[in-house]
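1. Coordinates for the following, if possible.
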Amino acid sequence: MTMMNLSLVAPSVLPLLLAAVMLVSWFMAPSTVKLCRRLGMVAAVVARSSHSVPTPHGGGFLMPLLFIPVGLALTWAWPMPFKGYLTMLLLAGALVAYVGWLDDRHELSPRFRLVIHLLAVAVTLALLPRLFDFMPLWLEKAILMFGWAWFVNLYNFMDGADGLASSQAVAMGIGLSVVVPAFAPLGLLLAAVTLGFMRVNAPKAKVFMGDVGATWLGYTLAGLFLLAAVDDTVNIIWPLATLPLVFAADATSTLFRRIVTGHKPWEPHKTFWFHRYLALGRSHLQLVRTVAFINLSLLALAFAFHKLGHPGWGFVVGVLEICAIAWYIRHREKARPSKVA
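-> You can find the predicted model right below:
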């Protein structure tokens, strides 16, 4: 079958392909628990842990293992733009996932991991068309490299509660598909493989995704979102920036607060906003449901204001919503002092 014929068939086959991939992920998910246990990859309970019993970690390898080969096939079979960039994104994503897997097994140095993340971002970013014509190319690339590398790491930071990072990935994959339908195949594929993995990662998690899953998700999502903004940057970048607000706002504001108060940014802690929400007596399931509802509202804001021709206002209202939630958590902390370390 020629590539042209594949492109014509793909739209009708896509729903079946997505369902098949999700089922494969669903049925393979329990094997990740067994493998991680057999390899001795078990997260012990320490002071900063959100879990109460030793739990296998590193099971997130299943997501890139399924997504990358199927994503490559979709990239070349589907009439998708920027195939060279997408191919590099997927291949460099394999490097990010592999280093994450090694870190889960052997605890690599943070500096080495950062170098690999920057390398993966740099080689992919070199193929990204221009987004901002009003600034020098070198400045645009520098800003995007810093932002992309930060998103990889903040996504890893936010993987601290059962099902939180995986549910966020599902929301962002679906959100990307709604806001920029041209990238629906890859956005929905990412959501499908992650939904299958949630069989063992949702509360109460039988396995954690680990660095292999969290850093890969952060890298891949950021790369897809940047590419989706290329054709109509001014209008698309705002709704795309609205979708990851839960993670971006939590991690960035927490890091800033810790730096200002004299803490080392890389020091383990339990002061993210989601930690503080859990410390109020909420369960991991309640957290995931709350974040899912917030993400649904952010998607509605992003889509509605984009269609109304005022995409920036969706982002502004989304930021106000996040601020209101932070105020609520702070208010509850004052009313019911919680142990936040």
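2. going forward, measure contacts between C-alpha atoms and count neighbours the same way
-> OK.
3. measure residue 293 to residue 286 for me?
-> 11 Å (CA to CA, to the nearest Å).
4. again, but for residue 170
-> Distance, residue 170 to residue 286, using CA to CA: 17 Å.
5. same question, residue 14
-> Using CA to CA, residue 14 is found at 33 Å from residue 286.
6. now swap in residue 180 and tell me
-> Following CA to CA, the distance that separates residue 180 from residue 286 is 30 Å.
7. Let me see the ranges of the strands in the stretch 1-150 of the chain.
-> 42-43, 55-56 (DSSP state E, counting those that start in this stretch).
8. which other helices and strands contact the first one?
-> Okay, so that is strand 42-43. In terms of contacts (3 or more CA pairs under 8 Å, 6 or more residues apart in numbering; DSSP states H and E), strand 42-43 is packed against strand 55-56.
9. and the strand it packs on, how far out from the chain's middle?
-> Mean C-alpha position of strand 55-56 versus that of the full chain (CA atoms, centre = their mean, to the nearest Å) differs by 21 Å.
10. Show the secondary-structure elements that that strand is packed against.
-> Using 3+ CA pairs under 8 Å, 6+ apart: strand 55-56 touches helix 3-38, strand 42-43.
11. okay, these, which one's buried deepest?
-> With neighbours defined as mean count of other CA atoms under 10 Å, the helices and strands packed on strand 55-56 peak in mean count at strand 42-43, which reaches a mean of 19.
12. Would you do the same for the sequence below? I want to compare the two.
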Amino acid sequence: MLYLTLFICFITSILITPLVKKLAFKIGATDKPNQRKVHQKIMPRLGGLAIFFSFLIGYLVLQPDSKYALPILIGSIIIIITGVLDDMIELSAKIKLGGQLVATLIVVVYGGVQIDFINLPFGGKLEFGMLSIPITVLWIVGITNAINLIDGLDGLAAGVSSIVLITISGMAIMMGNVFVTSMGFIVLGSTLGFLFYNFHPAKIFMGDTGALFLGYMISVLSLLGFKNVAVISFIVPVIILGVPISDTFFAIIRRIVKNQPLSAPDKSHLHHCLLRLGYSHRQTVLIIYGMSAIFGLAAVIFSKVQTMWGSFLVLAILLVAIEIIVEKIGLVDKTYRPILNMVRGLRLKN
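-> Reported below is the predicted structural model:
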């Protein structure tokens, strides 16, 4: 039944997306080209609505049995309303954040999706107490916006989200978490159907409607899959979401280094850097898909390593690899190359 529902969501998304495209033009939910954007013509940007409608149909067919199901659904509706309004009239950052906070608080306070504690590696337990709600809210809002930030090229956010959902759902199957598997598959099928129209050259964008919805669902499902576990296991969702988290983290570093406001837009995100290196639109998207898949594989390996030192080794290799890539492509700044300069210095000495 689970795989059938995934297929139903996929087909529904393929059938609904052209109708949403017409609706987007009718209500003015379009994206006009400017100096920051890659596309050259007016594009419909309400595609996330097709993903959401397909998700709703899958939800009604499968009817996932969990106390979290209804709060997640209510929160997702608020996220969708926020996204649709933003795609139509471009809401201010404060109003958009307000919508995200309302949706998040519903699933955290009403739904009880919270990180209450973490089991420490050498015994004992770290109880978050009153901090459990703000920490959980920060995670959900942070990941929601991280997915939104990578939505800069045709098929990029949808493809990366699909890879993340495959990893989360696959690990949920291994852990016997039926609810996360079910919800993950519903969102996955809906996103893959939309990707049929969104991959380069895109016929429609997902807009904030889609990016916020996918970010919200991914953040909540990743929490439910790994909440209240050992500190080592809690790193797993961070690794799975390595691409959007890294891009967001280094965007913050970049703005701090350049004394810019954290909300200041720029053209130095991961996809911008790869385009500047001479890769085509499609090549850039496929490279980032590959990065996301490597993060997913690393998360699985990390979770299966039996010793703590083995886990630290995997994490160390991953962090060094990320730093080298960041320096190579100039994600922080063209002059930021500490490791590469150190290696070059050692070579010159020899």
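13. Can you give me the TM-score here?
-> Once superposed, the chains reach a TM-score of 0.86 (TM-score structural alignment, normalised by the length of structure 1), with 317 aligned residues with a CA RMSD of 2.2 Å.
14. Comparing residue 170 and residue 286 of structure 1, which shows the higher neighbour count?
-> Neighbours were tallied for residue 170 of structure 1 and for residue 286 using other CA atoms under 10 Å; the higher tally belongs to residue 170 (23 against 14).
15. Translate that one into the numbering of structure 2.
-> Alignment note (TM-score structural alignment): residue 170 of structure 1 maps to residue 162 of structure 2.
16. My read is that that match contacts residue 192, right?
-> Yes: under the criterion of CA atoms under 8 Å, residue 162 of structure 2 makes contact with residue 192 at 6.9 Å.
17. Let me see the ranges of the helices in the stretch 201-350 of structure 2.
-> Using DSSP state H, counting those that start in this stretch, the helices of the stretch 201-350 of structure 2 run over 207-226, 231-240, 242-257, 270-276, 281-304, 308-329, 338-349.
18. Check which residues of the longest one are buried.
-> Along helix 281-304 of structure 2, these residues count as buried under the neighbour rule (16 or more other CA atoms under 10 Å): 281-282, 284-286, 288-289, 291-296, 298-300, 302-303.
19. Could you name the helices and strands sitting against that helix?
-> Contact here means 3+ CA pairs under 8 Å, 6+ apart; on that basis helix 281-304 of structure 2 packs against helix 156-175, helix 231-240, helix 242-257, helix 270-276, helix 308-329.
20. so which of the ones you listed is the most packed in?
-> Comparing those by mean neighbour count (mean count of other CA under 10 Å), helix 156-175 ranks first with a mean of 23.
21. which residues are contacting it?
-> 147-148, 150-151, 178, 180-182, 184-185, 187-188, 191-192, 194-195, 198-199, 211, 214, 218, 221-222, 225, 237, 240-241, 285, 288-289, 292-293, 296-297, 300 (CA atoms under 8 Å, 6 or more residues apart in numbering).
22. chain center to that helix: distance?
-> Per CA atoms, centre = their mean, the centroid offset for helix 156-175 of structure 2 relative to its chain is 10 Å.
23. Could you tell me the angle between the direction of it and that of helix 242-257?
-> Here helix 156-175 of structure 2 runs at an angle of 130 degrees relative to helix 242-257 (axes from the mean of the first three to the mean of the last three CA atoms, to 10 degrees).
24. Next secondary structure after helix 156-175 of structure 2?
-> Downstream of helix 156-175 of structure 2, the next assigned helix or strand under DSSP states H and E is helix 178-198.
25. ok, and the closest non-adjacent residue to the equivalent of residue 251 of structure 2 over in structure 1?
-> In structure 1, the residue matched to residue 251 of structure 2 (TM-score structural alignment) is residue 254. Nearest non-adjacent residue to residue 254 of structure 1, counting by CA to CA, 6 or more residues apart in numbering: residue 272, 5.8 Å away.
26. where's the one you found relative to residue 233 of structure 1, distance?
-> As judged by CA to CA, residue 272 of structure 1 and residue 233 of structure 1 stand 31 Å apart.
27. Equivalent analysis for residue 207 of structure 1, please.
-> Per CA to CA, residue 207 of structure 1 is found 38 Å from residue 233 of structure 1.
28. higher neighbour count, these two?
-> Neighbour totals were compared for residue 207 of structure 1 and residue 233, and residue 207 leads with 32 against 16 (other CA under 10 Å).
29. show me the contacts for the alignment partner in structure 2 of the more buried one.
-> In structure 2, the residue matched to residue 207 of structure 1 (TM-score structural alignment) is residue 204. Contact partners of residue 204 of structure 2, counting by CA under 8 Å, 6+ apart, are 21, 43-47, 197-198.
30. swap in residue 275 of structure 2?
-> 281, 284.
31. Quick one: map it onto structure 1.
-> With TM-score structural alignment as the criterion, residue 275 of structure 2 matches residue 278.
32. and the gap between its match and residue 104 of structure 1?
-> Residue 278 of structure 1 is 25 Å from residue 104 of structure 1, by CA to CA.
33. ok, now residue 186 of structure 1?
-> Taking CA to CA, one finds residue 186 of structure 1 at 26 Å from residue 104 of structure 1.
34. Same check on residue 303 of structure 1?
-> 37 Å.
35. same question, residue 270 of structure 1
-> Applying CA to CA, the value for residue 270 of structure 1 to residue 104 of structure 1 is 20 Å.
36. And these two? Which one has more around it.
-> residue 104 (21 against 17).
37. OK, contacts around the equivalent of the more buried one over in structure 2?
-> Mapped onto structure 2 by TM-score structural alignment, residue 104 of structure 1 lines up with residue 87. Counting by CA under 8 Å, 6+ apart, residue 87 of structure 2 touches 29-30, 45-46, 207-209.
38. Of the residues you listed, which are reproduced in structure 1?
-> Retained in structure 1 (both residues aligned by TM-score structural alignment, their matches' CA atoms under 8 Å) from the contacts of residue 87 of structure 2: 29, 45-46, 207-209.
39. Near the residue nearest to residue 108 of structure 1 when sequence neighbours are not counted, how many other residues are there?
-> Nearest residue to residue 108 of structure 1 in three dimensions, chain neighbours excluded: residue 102, at 7.1 Å (CA to CA, 6+ apart). Look at residue 102 of structure 1: counted by other CA under 10 Å, it has 15 neighbours.
40. what's the answer for residue 107 of structure 2, then?
-> 25.
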